[in-house]
Structure formats: structure tokens, C-alpha cells
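Student: can you look at this prediction? I've put the sequence above it.
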Amino acid sequence: MLFLALLLPATSSYSGAFGNISGFVRDKETNIPLPGANIVVEGTNFGAKASKHGYYIIYNLPVGSYNLRVSMIGYSSLKLTEVEVKTDLNTSLDIDLTSRVLNTSEEIVVTAPRVQIFRDLMSSTEYLSEEAIAETTPGLTYHDKLALVPGYVANHIRGSRSSNVQYLIDGLPASGAMTRAAAFTIPTSAIAEMVVQTGGFSAEYGNVTSGVINIITREGRNDFFGALKLAQDLPARRDWTYDNARRAEFAVGGPLKLGLGGPLIDSNYLISGSAYLTDTPYRKELRRTFHTPVIFNYDLNSKLMLRLSSNLFLRWQGLFSNWEWRQYDAAWAGRLSALPKRFNNNSRMDLSIIQTLSAETFYKLEFSALRLRRRVTGTIAGEETTNLILDQSQSLAEVWQGAVEPWWEDLREQHYLGRLSLVRQLNPIHQFRLGFETNLWQISLNRDRFLLWPNGRSAESLVYSRYQDSFRRNPYALAAYFHHKIELPGFLATMGVRAEYFSANTKPALLPSEAAFAVPNDSITVPEPRQEKFHFTLAPRLGIAIPIGNIEHLAVNYGWFFELPPFYYLYTNPAGSVGARWPIFGNSNIKPIRAKAWELTYRRVIAEYSTFTLTGFLRDFDDLIDTFPYANQPTRFENQQQPVFRYENRAKASTSGLEAAYSHRFGSTLQTSLAYTYLTSTGTGSWPESTLLSRS
């Protein structure tokens, strides 16, 4: 790839998620606390004053690197540079001031350690910084960077299913409920930090059993920021197999004064976007039929942070994503002109209010509206066509006579979220977090598609079967959590619990043998209907960390985690159609997937720029989804009785292993990392259709 990048000078920018800085201010000679000392974060409006115990805490600092200035009457002022703030973590920073009687210097400058051990980091978490994403690691998108995370392989984390991974942008959902696939592509120049959690999670995180990928986007500081990146892959001489990929992205941000008929309001803004065009690795085949580009995508991210008062912030964010493409399918290699065009149109609007009520207490109120639409514009087959039989010598292009593949789909999702979080620092030792969350979905799907399966009755033939869906559903979920952190000089512990309640808000579809049917005397036999079930889960979580000096850290965590299954498995085939060769029924009574996990981690700073991590882990999955067969059901396939399948909580899995990672940084432009994961995985099904495929 050929890269061209333009960066306008600026300090590092704010992110959309937050961390804290806390510690004690003491006299360097006597170790006596210094109440009333002032701590100011340069270039921002953040700061704190030390309490009567000399303790201070600065809440809700956006992710990034900061300079702190500490002052007190009778003492030389102190400037601490390059203090790192990470998402959801507390940077512990004790400060010693020197009396002016002993030192007449006006200011003392101290640089924070290049590599730090965060005391309250209880689980395996990889923090990809702004520099690592934009400069020191290869790849065009944030998906490319994930390959560097230990335990991550092709959207699977430590052997889990891909749907067990949750995507967040600035701490809010960024994936669809029907499939749990990521819905947005954020330009790398607009990312302040990417947090990948592969171990346990605190009680604030729900609806996930395997891993969390949280993309923290920038916001402008009081300095202007701008970035432009262009990329193009170029073919080598006599090599015309390249993708013809082109990518452009930009980001601009900075300060802004807003006047709404009153006093001017301090604010910061960020606007970023990207465009991606490619002919894919199948360029040679697809370009014979379709014009370039085969794939077209653009994404836009806009943010505005307003400081309404010294303790009240308001943040608005808008995300937009559009995809248009055709996807190569080997089954249609003989007639690629039949490939239908696909569209994804996604957006998210969110509003956050953060207010500091006192030096020890603040709350955050968040609202989010996520809208997703997926369309496939193939043809709709005639009603008389249900199953097409192919022998091994035939292809779909030969059997299907229509001009375009028989696949028409229109999926719409709307997800409305409201969340309230309250944090109280009771004293330097105890911190409490309490939160409530509500989720409401509006989902509609109209789909008419043919899928290719083994025939089952003949090893030498396949069947092209028709599946139809048409439904509207409104599931909802409620959640609450409590989190308690205890912090002592040589010991930290977190204890939390998360309660969740979910309703699919519909009754399950009936199997043929359960449905009403006519008997010879024209009477009707009506079975007892299956009732809707509500699911309540309670997930305890525990973490313990033991700092060993300033360069070593031992942590262990244990917890229960629950995850809502992709909604497709709850609602598909609501009409109970049995015309396909292998009828599949959804099941709205599917329980949330459960995982029990523990992890033990040792971390050590080897040198100024080097760290080593060793982790052992075990995760057991229960209630995974599989297709369960029900034999001798009346169907319309050749008017014979045959098995039908329903999605149920029938599968289990267990993963365990050992993970070692070493990283070293050479200056600001080169970073090396080496990771090794030894993983063993056992289970009864690798994907939800495992049993169906084995039977067919």
C-alpha cells in the first residue's frame, strides 16, 4: 500500500471515554499530608484540591497524556509531564512537594514513567494508544490493528464464537442485535484509544461473555487538530492481482465558542470521516461483470462537547455509515452477474450528561438511538418454487434460471438505550458505583432467500431450499449493577454484581406436531400453547490485585457473565413454514448464554520501555445455541415426515490456556511485540447449525 498522511500540529486530543487520576499530596521531607494543595490539568478545565487527608481525585478525564501542575503556599510548584489516563482505570499518582525553605526553585519538573503498571487493572486488557493505532502498527482500519491483540484471531477471542464479542464506540453499543456484527468503521486518525478486554469484566459491562472491543474516539482540546490520510495499493510489475483498494480519511477538531442567546459556552468539536473503495481480492473475476468499485463505503463521526458550567458537561455524538457492495460467491462462479447488490445504512445518535455533584461524587446520564438497515436486492421467486435438487455435476448458475440470485432481504433495527451511572468516593479506601440501564429494540425483517444444503437422502445431490421470514418484534431488557472498590497500599479488590432482565416480548412459534391440525370428523385439536418466558440473571464478579512495588503486579478475577443471543435465533420462521428440505424454527424462549471464567495475571516492567505479561485462564460456556432435531414431523417436502430443527440452548464449550506477551518500544515510531497463546478448546458445537449439518 502507498500511504500519504498530513498531520497538523496539536496536543493529543480528548476521547469519548474517561479515566481518573488520584493520589496523595505530601511534604517530601516529613511525609505529612498537605490539605488544600491545588492540582490542575494543563490545557483543560479539570483540577482538584487535596482533602484534609491530602487525598485528591480528578474524575472523568478523557483518555490521553496530560501535564499536571501542583501548587501550595510555602512550597515549590511541581509539574508532572506525560501522565497517562486510560479508559475505566485510575492512574495512581502520589505527589511530594518540596518546601521553599529547602529549595528556592520556582518549579520542579518530573516526567511520569514511560511504562506504568495500573494498580486497579484486574484482567487481561490491551490498550492500543493513539500513537500505536495511527503510527506504529500496520493496517488501514481498526480491524487490522486487532490482529496484534493476544488471543484475538479473526473476530474470535480465546476460542469463543464470533458472536460472543461485543463492539462499543465510546462505551455505547455499536453492533446490531440480530447478528451482533460491528456496524461502523471509525477512521484511525479519529481514535484516541482502543480497549480490548479479553479477560473478565467489571459489573458495568453486560450482554457479553467473551470479549469487549471499545473504540474511544477523540474530541478536540483547546488547540486545533487536523489529519488527512490517503492510501492506494499499487500493483507490482506484471502483477495485476491487486485489489485496487483506495482509502481516504480525515479528522479535524478544536475549540469552539457557542452563544445561545446568553453567555458564550466553551465547547470542543470533532468531525472525522473516511471513504473506502475496492474491487476485492476477486477483482479479476468481478470486473468482467461489474464496474469499479465493487465495494463502496463511507463513515462519518461528529462530536460536540459543551462545558455548561464548571461541573456540568454535555456531549452529543452522531455516527453514520453506508456500504454498497457485491460479494463474491464461489457457488455462482459460472454466472457472477447474478450476484445481488447489498446495502448497509447505519446511524447512531447519543447524548451524555456528566455532572460533578461534589469532590467525591458525580453521575453520568446517557441516551442512545441506534438505527441499522440491511438490504439485499435480489429477485423474489414464484410461489410455486420451494426446493431445487442438484446433482454433484451441476452448479447454482445452471439450475437457477432467473437473472439474479433469489435473495431479497430488508432488515431494520432500532435500539434505544438509557443509562444512569453514579460514582461515590466515600474515602481514599472505598469507592462505590451504582448503575441502571434500560434497552428497547424495534426489529423488522422481510426475507425471501434460498440456501444450499446437502440433500440427506442422497450423498450425490444437493438441495436449494427456500426460507421466508416476515416479522416485527419489540424485545426489551433492564439491568442494574453495583460495584465496590477497596484500595489499600498493598492490596486492591473489586466486588460487584449485575442483575439483568430480558423479555423477547412474543410467544414461541409452534412445531408442526404442536400446532392445531384438522382430523377426519372436522374437529380441531388444539395443543396447550407454549408460553413466553422471562429471563432474569444475576452475575457476581470479583477481582483482586496485589501490587509488588512499582514494577510488578499480580491480579486474579472470577465472574459470571451473561449474553443475549443474536435475535435472529429467537424470531426466525415465525409462521412455522415446513416447505424447505430442512425446516428451521426460531425459539423466543432461548435463555441468555452464560459463561463462568477465572483468570490469573502477572505483569512486570522489565525496563523503561519494556513489559512482560503472563496469564492463565479458564472459561466455561453454558446454554450455547444449537439446532435440536425433532423427528417425524409433518412437512411439505415431498409430503413426507422428516426431522425439523429448532434453535435451543443445547451446546456447551470450555476454553483454557496460557498466554505470554512481551512488548518493547523504540522511541516514538517503532514498537515491537511478541505474544504466544496456548489454547485448548472442547465443546459440543462450533456454531448454531452444528447438529443440523451433522444430520444432513
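Tutor: Yep, that arrived.
Student: make it CA atoms for all contacts and neighbour counts henceforth
Tutor: Fine.
Student: run a quick neighbour tally on residue 134.
Tutor: 21 (other CA atoms under 10 Å).
Student: where's residue 445 relative to residue 182, distance?
Tutor: The gap separating residue 445 from residue 182 is 19 Å, by CA to CA, to the nearest Å.
Student: neighbour count for these two, which is higher?
Tutor: Using other CA under 10 Å, the more surrounded residue of residue 445 and residue 182 is residue 445, with 22 against 15.
Student: wasn't the more buried one part of a strand?
Tutor: Yes: assessed with DSSP: H, G, I helix; E, B strand; the rest coil, residue 445 lies in a strand.
Student: I'd guessed residue 144 sits against residue 137; true?
Tutor: No: Residue 144 lies out of contact with residue 137 (CA atoms under 8 Å); the separation is 9.0 Å.
Student: out of those two, which sits in the busier spot?
Tutor: Neighbours were tallied for residue 144 and for residue 137 using other CA under 10 Å; the higher tally belongs to residue 137 (17 against 13).
Student: in contact with the closest residue to residue 447 other than its chain neighbours, which residues?
Tutor: Nearest residue to residue 447, sequence neighbours excluded (CA to CA, 6 or more residues apart in numbering): residue 409, at 4.3 Å. Residues in contact with residue 409, defined by CA atoms under 8 Å, 6 or more residues apart in numbering, are 374-377, 445-449.
Student: also residue 128?
Tutor: Residue 128 makes contact with 193-195, according to CA under 8 Å, 6+ apart.
Student: right, and the helix or strand after the helix or strand harbouring it?
Tutor: Here residue 128 sits within strand 125-129, counting by DSSP states H and E. Toward the C-terminus, strand 125-129 is succeeded by helix 130-131 as the next helix or strand (DSSP H and E).
Student: alright, now check it against this:
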Amino acid sequence: MLLSSRPDAARFVRCRWCAKRPVASRNSIQPRSQEESTMVLRYVLLVLTLCMTTAASFAGITGILAGKITDKEGNAVAGATIRVLGTTRGATSKINGSYTVININAGSYDVRVTAVGYDTLTKRVSIVADQTLTVNFVMNQGGVQMKVVDVSAEREMVRSTDVGTTRVTKGDDLTKVARDNIASALSLSAGIRASGNNFIVRGGRSNETQVMVDGLTVTDQFTGGLGNVGSTISAAMPSPLATEEVQAQTGGFSAEYGNAVAGIVNTVVKTGRTDRFDGQLRWRKDVPFLFGEAGNGIQLGAPNEDVVDVAIGGPMGLGKSTFFVSIRNTFQQYRNAGLEVIDPVGNNWGLLPNNRTWSRNITGRMRFQLDDNSALLVGGSYGMLSGELSGIGWLYANSQGYQTDLFGNPVLDGNGNMIGNGVAERMAKQAIVQEFTTNGFAQLNQTLAGGNTFFELRASYNGKVTEVGKRRSFEAPGIFSGIELYQPTDNMSVDDIRYIENEPNTILDEYESMRQNSFTNDGYNRNETTKRNPITGYYEGPSDAQSTNNPFGLLGYFFNHGNTVGVEFRSSTFYQFDGNITHNLEIGDARHVIKGGFEFRTFDLSLYSNLAPWSGDQFAQSYGRDNVTNPARTRDARTPTTASVFVQDQIMMKGLVLTAGLRMDYLNANATTFDVGNPDSLTPDATNKLNFGPRVSVTYPITQRQNFQLSYGIYYQNAPWSNFF
């Protein structure tokens, strides 16, 4: 049970940099008893060291297993050996029977406990990233049997170490539900909904949720969402077959999570097992006749989706090193399928032509086990998405394009016939949206001597390219290259009779149109007509709906020529350096999990956006790319930097869990600003922003299915970069 107060909307400060959302409640903290001064001094020194030497965090991929080994009479069993099978992790129970195994990759494992004079015991456990799982073992005296298997699996219904509200969906569960992607499956959880281009968490805005894969942000740095097409088909998300687990935090985050005020979704990718090979192949295809009907008998259209997932992983043959790789290919023939509505000539408005989507993702991980306490994780992913954005307005624009000379007249073949391309104008003029997502990282994981401390250091590259425009090629996208689009150029202008090459005029060439006077055969009636563009072979310029070429004979309702969509080419890349250190400390009956970390990002952002490229707009937005229609306004790429630091301590004692932490967020926009109140002032540099966010959470388990929790925190989030530049 989570008791907290949450404002209905985030409060944005004047700088428009961050949203600040407090979550306040009462809490009560009992004073901590001090048993040994040396242990207390060690604890204080460790916290101070973390504060000084670690600088915020990323979502983790490892968890902790802890508990106690006793016999049937409740006496402690010292010296028992605990091994997490399929990994290199293990521990030995102390004199009081307690044990702790740190740095376990999230997933389901068999844990084997052996002790002299006792039967071997095995339990199936489920490790959750950034959580401590408590599992107690009761040993039977004997030692004659080689193995006694306890078939009961340890999977807590409610985890007392959760800070705030966390929904965890295991990878195996993703493959058992009738949803073929992570976003749709996660929407089955309370408070989470895949809508538009991101997840909507507890009614928050779509750009207030951070989406990560292995702690690396995959959201669009310009818009804050997963992309322009939709979260359920995003090429940034890995295959469900590659997913170990998905964590969705819907409020009350601990100090290690930042830059979000609504929710955090982190997908942990499999790295392969050391003891076996795993492989899966899944194919899903729509069966249209199985789609239902509305109450009035109207048929619901099927997207005709075709999805193929392939995954394989296992040992690499280099000691205990492992690998895992997955490929996902998605095709939708009708992206926005709807109810069947038939027009007078037989077109189905619920299944529009040229409304296809292609999405592909390949994700790979290689874990090199350097020794039992050191591992190097190397991984990356590549995603490609191409989508056609068709609409009813263009449905009846069926004329094809023709080869045209510079006077706008069709080129004739040897038989005197016009040379057409066979492509209807509705296909040539629709918007194409493409996204290319790339990331790669190397992460060192080291467990220090004593087995109570481990740290992680990581360097990563993350890139996303988004393209919106009209197609140059009418072929399906390549496997990794997408659809060829027209790139912004301005090398052509017009006069009264022809198109003129090598003469710019602030209008993009592929949107250029020429209006020309013509007369009727008798010479009495003068008309102004549009001539075809020699680059595209179609009538360009602004949208033209002055035609009755539709089954209804209506004028002004359906487009026939021209354009309705502009162009946008944007690229965001950032290099990230981060790390964290975790220490497990026991003082009497209290267990402390102390964690600190840092994160530093440096960005390179470029953009060319022209929403009306046929109008001669000299104020097209551009930085980091040539402003082809107004070169004088070309500006350098934007290069902001962000950093964060956190430290927190989670104290577990007799069922009570207290988590206290502090987070610091820093932003340097590396840009100038403009004072609206003083137009005569120069444009000074934007001030750097530094914010502190304390976090406190108290949890007490009432039953196995219910916790009592109090949380307080201050949360900050950077606005999307499109709001900055």
C-alpha cells in the first residue's frame, strides 16, 4: 500500500528546463542502535567516500540475494556454501547463518545450498534488478542423499525493498500473453498504458516517462517519446524473446533514478547462460477473418501484421563467457486499420492503401567472464523503422508521374507516348517517417575482495536519426537502409516559361511549381495552369483540392495535386559515461545496501525543419545541417551536457525497510538566451542549472501480499531538447 500525495500536474519553473513534482507524506524513522563503534565508523566513512567519489545513476541490471541458513530446530548453519547455478556468483554463510550474494544478473536461477552433515537443497529463485531478494533455507540433517530438490519457487508477491511502486514483468511471461511486443504487454499492468509514441504512466504526459534498455536511454532526445510512429512498433525496443525482465516504476523513485516525473521503464536484456544454449523462434501473422464485427455488423479491419522473432544464446566456449543475440522483424500492411467503410467505387476507408510500416531490431550481448569476480559486458543494438502515413484526403489522387523537361512538358518516347512511372500521386505525396536507432556500450563489472562490494563502469554511444519527407524511391525499404527520401536542395527556380537550374530561390527543388498562362484554341479565354516538376514528374506546390475527381463529386474535400507535408531531418547523438558502486554491510540485525553513482552525457544535436518547403519560407529552422534555403542562417550543432550524482542507503531491519538518498542533477545547455523583457540586451549565455532531490521511503510488510509504504521525494526532469533550441 502506497500512501502519498501527488499533484495532478508537474510544476514547471521559469527557465523551462525542468519539471518539479514533489511527493510528500509523513514518515517516522526510529533511531538506529550502535553496537560496535568500529562498524559505525566504517559505515560513516563509506557514505562519505561515496558522496565524494561517485558522481548519479543508471537503472541497474543486477540484484542481491540474501537470507539465513538454519536447521529444522532454527539453529544457525555456519559454513554452508550457496551457489547460484548458471553464474559465477556464490557465498558462504556466516557464524549466525546469514549469507549475501551480490551482483547477480536479473533472471530466474536455481540456488544450491550444501553443508557438511546436511542434505543438499535447491530452490528456484527470481532475481529482480536493483532489488534484494530474501530467501531463507532450512536444512535437513543427513548428508547421505546427493540432492534434495525443493520445488517451491521463491518469487515475492510484494517486495519490501521496492521504493515506490514497481511492476516487474518477467521475460517468460511476455511470451505467454497474447501481446507480441513489450509495450502492449506492459499495458496490462495497472497504471501503465502504451499510447501514442510512449508510455502513459498514472496520467502523466508521454514525455515524462523515461524508457531504457539495460539502463541506457532509448527515448528520442528531441521529443521525449519513443518516436513518431508509435510505442508498440518502435524499433528501439528489443524482442520479447531477448527480454529477461521489464521493470516499470510508476512513482516514488529512489535517488538512483532521475530525469523522469511520471514513470521509468527499464528492459533488462538476456546475456546468455553458462550451462546451456537457448534458442527460440516465433512467428505471428494476422488472420483477417478472425477479426470481429461492430454491433451493426460492420467488419473490423485487420492490420495484416507479420512478426518474426529469433533469439539464441549460450556459452561462447571461452571459459564462462556467454552471448545472446535476437532479431525482430515486423511488417504491418495497414497501420491504422479500422472499421470497414466502403465508398461508392469499392474503396475500404478502414484499410487505406499505402499505409505500411516496416520495423526491424537486432540486439546483441557478449559477457566475457574475466574471472569469478570480474566481467566485461559488451553490447549494442540497431533499429530501423519506415512508415507510410497515408490519409483519406489523398485516396483519390490516382494520376501517375511523367518524365518532364524544364518547360514542364512531358517527355515522349519513340512512339510519341508520354513516359510514366506507374506510381499514383497519393503514394508519391504521402509523408514517410523513418527512424534509425543505434547504441553500443562496454561495461566493466567488478566484485571486490570480501564479496560485499561491487562496482560497474560503463561507456556508451547512443544515436537516433529521424527523417520525415516524401519518397524518392518507391521500393520497399532495405534491410537496414530504409526508404530513399528526397534530401533538401535548393538549386532551381522558375520564370514565366520554364524551370531554371543552378539558381536557388528559397523553395526546395522537389516542391517547386511553375504557373503558366495558356489560352483556349479560339484565343479568347486565358487560363493559369501548373506545370509538372521535372525532378518528381508530378504537380507540386501547395495542396490543391480544387477537383471533383472523387466518387462523391465534391469540390474541395479531397486532394488531387500539390503537397501537405513538409520535411524534417534531425539527428541526436550522445556519449555517456556512468558508473555505480554497491556495498552490503551488516551491523547487528540491520543490513545496509549502500549505493552511489554518477552519469555524464555530452550531446550533439542537428536539425533541418521546413514545414512549408513550397512557400519560400526563409525561416526554416536549421542547426548542425546546411540551411539550403537561407545559407546565412546556418548555425552550428547544439552541444549541451548533463550530469548527475546520487548516493543512497537502504536499511533492512526486522522487516522494516528504510531507503534514504540524495540526487543532484546538472545541466549546461551551452546556448544563448534572449530576454523578452529587454529586447535591446545582447543574448547572454544561458545559466547552468543545478538541482538537488532528496528521496526517503519507509516500507513495512503487513502480509505477503501487502506492504505499508510512506514516500517523499523531489523529482526533476529536463524538457525535451526541441523546447530548448
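Tutor: Structure's in. What do you need? A quick note: this is a predicted structure, and the numbers were derived from the prediction, not measured.
Student: thinking again about what came up before, with distance to residue 453 of the first structure, neighbour count and secondary structure as added columns, please give the contacts of residue 128 of the first structure in a markdown table.
Tutor: What follows is those, written out as a markdown table (distance: CA to CA, whole Å; neighbours: other CA atoms under 10 Å; DSSP: H, G, I helix; E, B strand; the rest coil):
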| residue | distance to residue 453 of the first structure | neighbour count | secondary structure |
| --- | --- | --- | --- |
| 193 | 43 | 28 | strand |
| 194 | 40 | 27 | strand |
| 195 | 40 | 19 | strand |
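Student: what is the nearest of these to residue 530 of the first structure?
Tutor: Residue 530 of the first structure lies nearest to residue 195 out of these, by CA to CA, at 42.5 Å.
Student: contacting residues for the closest one?
Tutor: 87, 125-128, 212-216.
Student: hmm, back to that, mind telling me what element the counterpart of the residue nearest to residue 447 of the first structure in the second structure is part of?
Tutor: Using TM-score structural alignment, the partner of residue 409 of the first structure in the second structure is residue 568. Using DSSP H and E, residue 568 of the second structure maps to strand 567-587.
Student: check the offset of that strand from the chain's centre.
Tutor: Here strand 567-587 of the second structure is found 14 Å from its chain centre; the criterion is CA atoms, centre = their mean, to the nearest Å.
Student: pull out the buried positions in it.
Tutor: Within strand 567-587 of the second structure, the residues scored as buried using 16 or more other CA atoms under 10 Å are 567-586.
Student: endpoints of stretch 716-725 of the second structure, how far apart?
Tutor: Using CA to CA, the end-to-end distance of stretch 716-725 of the second structure comes to 20 Å.
Student: same question, stretch 309-328 of the second structure
Tutor: Start-to-end, stretch 309-328 of the second structure (CA to CA) is 5 Å.
Student: wait, residue 508 of the second structure sits on residue 494?
Tutor: No: contact status for residue 508 of the second structure versus residue 494: not in contact, 12.0 Å apart, counting by CA under 8 Å.
Student: with neighbour numbers in mind, choose between these two.
Tutor: Between residue 508 of the second structure and residue 494, counted using other CA under 10 Å, residue 508 has the larger neighbour count: 26 against 18.
Student: map residue 600 of the second structure onto the first structure.
Tutor: Under the alignment (TM-score structural alignment), residue 600 of the second structure pairs with residue 438 of the first structure.
Student: wait, residue 466 of the second structure
Tutor: Counting by TM-score structural alignment, residue 466 of the second structure corresponds to residue 374 in the first structure.
Student: which element is its match on?
Tutor: Assigned by DSSP H and E, residue 374 of the first structure falls within strand 361-377.
Student: and the helix or strand containing residue 40 of the second structure, what does it pack against?
Tutor: Here residue 40 of the second structure sits within helix 37-53, counting by DSSP H and E. On a contact count with 3 or more CA pairs under 8 Å, 6 or more residues apart in numbering; DSSP states H and E, helix 37-53 of the second structure meets strand 567-587, strand 590-610, strand 641-653.
Student: mind running it again at 6 Å?
Tutor: Helices and strands touching helix 37-53 of the second structure, as assessed by 3 or more CA pairs under 6 Å, 6 or more residues apart in numbering; DSSP states H and E, are absent.
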